[in-house]
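**Q** curious how this folds, go ahead:
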Amino acid sequence: MVVLTLIKLKPDPSGNVIYKPFSESDDFSADWWEDTIYGFEPSQHFYAFFDGQNEVVRVEIELQDALNAGYEQPGHPGPYAVIHFFEVSEDHRRRGLGTDAVQLIADRYGGTPLVAFSAGADEFWGSLGWERYEHTTEPGHSHPMFVSDPE
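**A** Now for the predicted structure:
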């Protein structure tokens, strides 16, 4: 049995630029995790999940009061914990670690609905039982939005 440890990371401000708080790794998509943030807000949260010494999952979340108005809207009000980026390391995929990490995130945000815009991971987000919402003006051209049950 794998036990994940969740660690909240803080961005490193260097001059007028803020760098995402993730180390370079061939196991994760570099263009997601090694870029810079301009106008960092306290509503942005970064987490790394470890299985012992191995970093196995990364996530970037932003707390938002409202969702993109171009999508069908869930029947419950915000705030929402919007998952902007979520990745399981290449060597650790298909082992249930993503599902375990999402559960730890849900526990951390206690009752706040989680939201993910799927970029080709529809099967994963759907497997969690999250409700799928389509973009109302560009169906099929925008990534679907998945929303967890706030209970």
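**Q** please make it C-alpha for all contacts and neighbour counts, starting now.
**A** OK.
**Q** tell me the SS of residue 102?
**A** Assigned with DSSP: H, G, I helix; E, B strand; the rest coil, residue 102 falls in the helix class.
**Q** and it, how many neighbours does it have?
**A** Applying other C-alpha atoms under 10 Å, we find 18 other residues in the vicinity of residue 102.
**Q** and for the one 5 residues further on?
**A** Using other C-alpha under 10 Å, residue 107 has 11 neighbouring residues.
**Q** list the buried residues of the strand or helix carrying it.
**A** In the assignment (DSSP states H and E), residue 107 maps to helix 97-108. Neighbour-count burial for helix 97-108 flags 97-102, 104-106 (criterion: 16 or more other C-alpha atoms under 10 Å).
**Q** now those residues in TSV, with distance to residue 59?
**A** Listed next are the buried residues of helix 97-108 as TSV, based on distance: C-alpha to C-alpha, whole Å:
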residue	distance to residue 59
97	13
98	10
99	13
100	13
101	9
102	9
104	12
105	9
106	12
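**Q** relative to residue 46, which of the residues you listed is nearest.
**A** residue 105 (11.0 Å; C-alpha to C-alpha).
**Q** another for comparison:
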Amino acid sequence: MKVIIDSVEKLNCVARYIHDAMFEIDKVIFKEQNKFFGLEVIRVLYEEAVVRKKTFLYKIMSAPKLRSSLSFKCVNKMKLNSTEPTDFINKIKYDSRNQQIKFSCVKGTKICLDVERMEGKFDDIEKISEGRHKFTVLFWGLEIENW
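**A** You can find the predicted model right below:
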């Protein structure tokens, strides 16, 4: 999937697509001179999941992972608050009043971008071939991740 982000609707579409995607804090890129922000995320392709073992109480599944890139131009300032080395994207919102793009993450990481205008790009890079994401789903729907 490749999306040019130039509206709130397209940002919301990308946010839904990469909901729960994992990223590493030390790979967040901000180049102040170029006004560039970049983020590489890894998304589990649950739609391609394969059941490896199924019992009455649980099923063990695996799915491929996909590496993707999210970037924005015209970024004047970035604020990053994090205490963990990795996190998972929960929400991405655009605040039109303050012209900010705000990321809220599962483990508490917050990223705030002050932007001149909405100008970004999202692109799927590649399927990761070094193994599949393994997870267990218990019979009542609780999922146990094995990153």
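**Q** TM-score for these two?
**A** TM-score of the superposed chains, computed with TM-score structural alignment, normalised by the length of the second structure, equals 0.25; 72 aligned residues with a C-alpha RMSD of 5.5 Å.
**Q** run through the neighbouring helices and strands of the helix or strand that the helix holding residue 107 of the first structure is followed by.
**A** Toward the C-terminus, helix 97-108 of the first structure is succeeded by strand 114-117 as the next helix or strand (DSSP H and E). Using 3 or more C-alpha pairs under 8 Å, 6 or more residues apart in numbering; DSSP states H and E, the elements in contact with strand 114-117 of the first structure are strand 80-88, strand 145-147.
**Q** among these, which is the most enclosed?
**A** strand 145-147 (a mean of 24; mean count of other C-alpha atoms under 10 Å).
**Q** show me what that strand is packed up against.
**A** Here strand 145-147 of the first structure touches strand 114-117, strand 131-133, going by 3+ C-alpha pairs under 8 Å, 6+ apart.
**Q** which one of the ones you listed is the most hemmed in?
**A** Scoring those by mean neighbour count under mean count of other C-alpha under 10 Å gives strand 114-117 as the most buried, with a mean of 23.
**Q** tell me the first helix or strand C-terminal of that strand.
**A** Strand 114-117 of the first structure is succeeded, C-terminally, by helix 122-127 (DSSP H and E).
**Q** near residue 124 of the first structure, how many other residues are there?
**A** 14.
**Q** dump the helices and strands packed on strand 114-117 of the first structure to TSV, plus distance to residue 63 of the first structure.
**A** Output for these, formatted as TSV (distance: least, C-alpha to C-alpha, whole Å):
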stretch	distance to residue 63 of the first structure
strand 80-88	5
strand 145-147	14
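**Q** nearest to residue 37 of the first structure, of those strands?
**A** Of those, nearest to residue 37 of the first structure by C-alpha to C-alpha is strand 80-88, at 13.0 Å.
**Q** now the angle between helix 97-108 and the closest one, please.
**A** 150 degrees (axes from the mean of the first three to the mean of the last three C-alpha atoms, to 10 degrees).
**Q** which one of the buried residues of helix 97-108 of the first structure is nearest residue 17 of the first structure?
**A** Among the buried residues of helix 97-108 of the first structure, and counting by C-alpha to C-alpha, the member closest to residue 17 of the first structure is residue 105, at 27.4 Å.
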